[in-house]
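Chemist: Could you look at this predicted model? Sequence included:
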Amino acid sequence: MASLKGKLYAEFCVFITGLPKAAVISHMQVLKGAAGLWAFGATAEDIIYITLPLYHSAASLLGIGGCIELGATCVLRKKFSASQFWSDCKKYNVTVIQYIGELCRYLCSQPVKNHKVRLAVGNGVRNDVWREFLDRFGAVKICEFYGATEGNICFMNHTGKIGSVGRTNFFYKVTTYILLCKMEKRSERDRRGCCVSQEPLRAGLLISQVNAKNPFFGYAGNKRHTEKKLLSEVFKKGDLYFNTGDLMVQDHENFLYFWDRIGDTFRYNQYFFLHLFIKKQTCYDEHALYFIVMDNIQ
């Protein structure tokens, strides 16, 4: 029998800097991902609608894996269609849907239709879209979560608190030991050379301890990039932490909120943009990427 920590396959994901890397996916990660729908309250009686691409871990691990784990029915659409979404939900009696990022905003522009959807599971929905979605489509519980394909940490918002990706608690502190580190300076260390924990309501870098109970499996055939994702001697000699590359804010009730992503990538409509792709175009002497504000657009 294969070990739970044994490699099952590799899946491409976006690194903090540079081109996508093939993350090693273990049997353990597949089982954890498949338990996500169950953890949010889905059951074998649910009908789960998946419009996300299957090369995305949200669809493959959480969606398909979750349906198999539950024994639930899966309605799989080849490509997302905002205009057909609610019609499909009504036609197939869908009760659980998956989303990422702007998908919910696209749905908010569609006419309100009768449906049986009770759970929407995903990540990346903005606060204003979250509120509008609930106002338009009734008693649908938004189940926002945070995680990375190659990461060793996951948060789940079970309370429906708008904007939050989840909440830290005693369990996290004992089993995974996560924290937010100060990032005001490039290297935020105290006199002992240790990282400094961030105070509430201030953005800090999310890191998670790597150990036997909470392993990081790295990138296939790429030891250098695997090592670049790790921080050593964070609080004491010999400790090791996974660097998520994400800035988070924690409030006084221990709810976490995604703030920003460090590095040279940014996400738009769930596509990652990297300056390296543009740099490869020889027709440009110089280039720069920056945000502009557009009405009703992310």
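Modeler: Sure thing, it's come through.
Chemist: CA atoms for contacts and neighbours, from now on please.
Modeler: Will do.
Chemist: how about the nearest residue to Ile178, chain neighbours excluded?
Modeler: Of all residues not flanking Ile178 in the chain, Ser208 sits nearest, at 4.4 Å (CA to CA, 6 or more residues apart in numbering).
Chemist: what helix or strand does the one you found sit in?
Modeler: strand 204-209 (DSSP states H and E).
Chemist: so what does that strand touch, helix or strand wise?
Modeler: On a contact count with 3 or more CA pairs under 8 Å, 6 or more residues apart in numbering; DSSP states H and E, strand 204-209 meets strand 178-181, strand 240-250.
Chemist: What is the subsequent helix or strand relative to that strand?
Modeler: Moving toward the C-terminus from strand 204-209, the next element (DSSP H and E) is helix 223-228.
Chemist: which parts of that following helix are buried?
Modeler: Across helix 223-228, burial judged by 16 or more other CA atoms under 10 Å covers Thr226.
Chemist: try stretch 266-278
Modeler: Phe266, Phe273, Leu274, His275.
Chemist: try stretch 27-36
Modeler: Quick answer for stretch 27-36 (16+ other CA under 10 Å): His27, Met28, Gln29, Val30, Leu31, Gly33, Ala34, Ala35, Gly36.
Chemist: what would those look like in JSON lines with secondary structure and distance to Cys89?
Modeler: Output for the buried residues of stretch 27-36, formatted as JSON lines (DSSP: H, G, I helix; E, B strand; the rest coil; distance: CA to CA, whole Å):
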{"residue": "His27", "secondary structure": "helix", "distance to Cys89": "32"}
{"residue": "Met28", "secondary structure": "helix", "distance to Cys89": "32"}
{"residue": "Gln29", "secondary structure": "helix", "distance to Cys89": "29"}
{"residue": "Val30", "secondary structure": "helix", "distance to Cys89": "27"}
{"residue": "Leu31", "secondary structure": "helix", "distance to Cys89": "27"}
{"residue": "Gly33", "secondary structure": "helix", "distance to Cys89": "24"}
{"residue": "Ala34", "secondary structure": "helix", "distance to Cys89": "22"}
{"residue": "Ala35", "secondary structure": "coil", "distance to Cys89": "23"}
{"residue": "Gly36", "secondary structure": "helix", "distance to Cys89": "21"}
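Chemist: want to compare, so here's the second one:
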Amino acid sequence: MPDSLVTGPAADTEPEPINAVPLRRPGRWLAAVVLLVLLALFVYGAKTNPAYRWDTYRKYLFDSRISHGALVTFELTMLAMSIGVVLGMLLAVMRLSPNPVLRAVSWLYLWIFRGTPVYVQLLFWGLFTSLYRTIDLGVPFGPQLLHLSVQNWTQPFVFAMIGLGLNEAAYMAEIVRAGINSVGDGQREASVALGMTWGQTMRRTVLPQAMRVIVPPTGNELISMLKTTSLVTAIPLTTELYGVARTISGANFQPIPLLLVAATWYLAITSVLMIGQHYLERYYSRGVSRQLTARQLRAMTQVHEVGK
């Protein structure tokens, strides 16, 4: 008999509440206790170990040379990442272009820069003035459009920025390409039906929707770029954070506390970048989750009260 037709005392009775007993998981608590004990032992051992030289660590933690090196590292990270993002988006669009020449050039670029270590690439940029004396652009047997004397270029910061940016562009191209491919084909077909060209479709329709997929790995690449700046000593560039710490440790013969100082500054800058990445991801993820924010809940409550 259907429930709607049931009458009498049976229809008025409510089901008894279920007394759910949570499962006991002693293994989790045991693992947590073991990890906490190991962490406490490590902290105590590091604090009492004189080889760490915590007095030297405190002395140089806020040294002006270290803080200036951290600023140079941050600037180098941002500038190189800007080059990588812009050039990576261009390479990704070229990779997906119907033009076979553009696809071949993009594939060749990715093959070279992803197939060689970044340290080797930076070494080549450090020897750039030995490889080329001048840069001449123009038509053969015709007018010369550009003439640059490379021998006068003595700025290692510029070479480090270019080297890191060009290497990062190869990885950003694959990230952007994955984001573009995540957008449905119906979006492109609708844009073409509206009369947009292929370039307009990418710029106005596909790329804005692909940002939700592009932003998270881009934040990871930014953090990775911050740590990769320690390799620019191959150029050589010694004014960034690791280079300054290594220079100071070479003078006082105490590398361990200076490495801890550099690691602390790297962790601090990385933490700031992770916070920015979190808010940026939340901005581009709007509309994906059904969970309402506090502001949206207040607005819906006000509308409901007005309706009453």
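Modeler: Right, received. Where do you want to start? Keep in mind that this is a model prediction, so the values were computed, not measured.
Chemist: what's the TM-score for these two chains?
Modeler: Put the two chains on top of each other and the TM-score (TM-score structural alignment, normalised by the length of structure 1) is 0.20; 106 aligned residues with a CA RMSD of 6.6 Å.
Chemist: how near is Gly165 of structure 2 to Val120 of structure 2?
Modeler: 14 Å (CA to CA, to the nearest Å).
Chemist: The two: which has the busier surroundings?
Modeler: Neighbour totals were compared for Gly165 of structure 2 and Val120, and Gly165 leads with 25 against 12 (other CA atoms under 10 Å).
Chemist: Please settle this for me: is that one part of a helix?
Modeler: Yes. Applying DSSP: H, G, I helix; E, B strand; the rest coil, one finds Gly165 of structure 2 inside a helix.
Chemist: residues touching it, list them.
Modeler: Counting by CA atoms under 8 Å, 6 or more residues apart in numbering, Gly165 of structure 2 touches Leu79, Ala80, Met81, Ser82, Ile83, Gly84.
Chemist: run the last query once more with 7 Å
Modeler: Residues in contact with Gly165 of structure 2 (CA atoms under 7 Å, 6 or more residues apart in numbering) are Ala80, Met81, Ile83, Gly84.
Chemist: isn't the first one right up against Phe159?
Modeler: No. Counting by CA atoms under 7 Å, Ala80 of structure 2 sits too far from Phe159 to count as a contact (10.3 Å).
Chemist: Give me the more crowded residue out of these two.
Modeler: Between Ala80 of structure 2 and Phe159, counted using other CA under 10 Å, the more crowded position is Ala80 (26 against 22).
Chemist: Provide a list of residues in contact with the more buried one.
Modeler: Met161, Ile162, Leu164, Gly165.
Chemist: Any chance of CSV for the buried residues of stretch 266-278 of structure 1, columns distance to Ile48 of structure 1 and secondary structure?
Modeler: Shown next, in CSV, are the buried residues of stretch 266-278 of structure 1 (distance: CA to CA, whole Å; DSSP: H, G, I helix; E, B strand; the rest coil):
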residue, distance to Ile48 of structure 1, secondary structure
Phe266, 30, strand
Phe273, 30, strand
Leu274, 33, strand
His275, 37, helix
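Chemist: In a markdown table, list the residues you listed along with distance to Leu240 of structure 1.
Modeler: Shown next, in a markdown table, are the buried residues of stretch 266-278 of structure 1 (distance: CA to CA, whole Å):
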| residue | distance to Leu240 of structure 1 |
| --- | --- |
| Phe266 | 27 |
| Phe273 | 29 |
| Leu274 | 28 |
| His275 | 30 |
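Chemist: Which one of these is nearest to Lys228 of structure 1?
Modeler: Leu274 (18.1 Å; CA to CA).
Chemist: For that closest one, give its distance to Thr265 of structure 1.
Modeler: Following CA to CA, the distance that separates Leu274 of structure 1 from Thr265 of structure 1 is 5 Å.
Chemist: again with Arg105 of structure 1
Modeler: Counting by CA to CA, the separation of Arg105 of structure 1 from Thr265 of structure 1 is 22 Å.
Chemist: Same check on Arg224 of structure 1?
Modeler: Distance of Arg224 of structure 1 to Thr265 of structure 1, given as CA to CA: 19 Å.
Chemist: With Leu256 of structure 1 instead?
Modeler: 22 Å.
Chemist: Give me the more crowded residue out of the two.
Modeler: Leu256 (23 against 18).
Chemist: nearest residue to that one other than its sequence neighbours?
Modeler: Using CA to CA, 6+ apart and skipping the chain neighbours, the partner closest in space to Leu256 of structure 1 is Gln250 (4.5 Å).
Chemist: For Asn243 of structure 1, give me its contacts.
Modeler: Leu206, Ile207, Ser208, Lys229, Leu230, Leu231.
Chemist: Make sure the last one is indeed in a strand.
Modeler: Yes. Counting by three-state DSSP, Leu231 of structure 1 is found in a strand.
Chemist: my read: it touches Leu240, true?
Modeler: Yes. Look at Leu231 of structure 1 against Leu240 with CA under 7 Å: they come within range, at 5.7 Å.
Chemist: buried ones in the strand or helix carrying Val93 of structure 2?
Modeler: Applying DSSP H and E as the criterion places Val93 of structure 2 in helix 64-95. Buried positions in helix 64-95 of structure 2, judged by neighbour count with 16+ other CA under 10 Å: 65-78, 80-85, 87-95.
Chemist: Sweet, I'm off.
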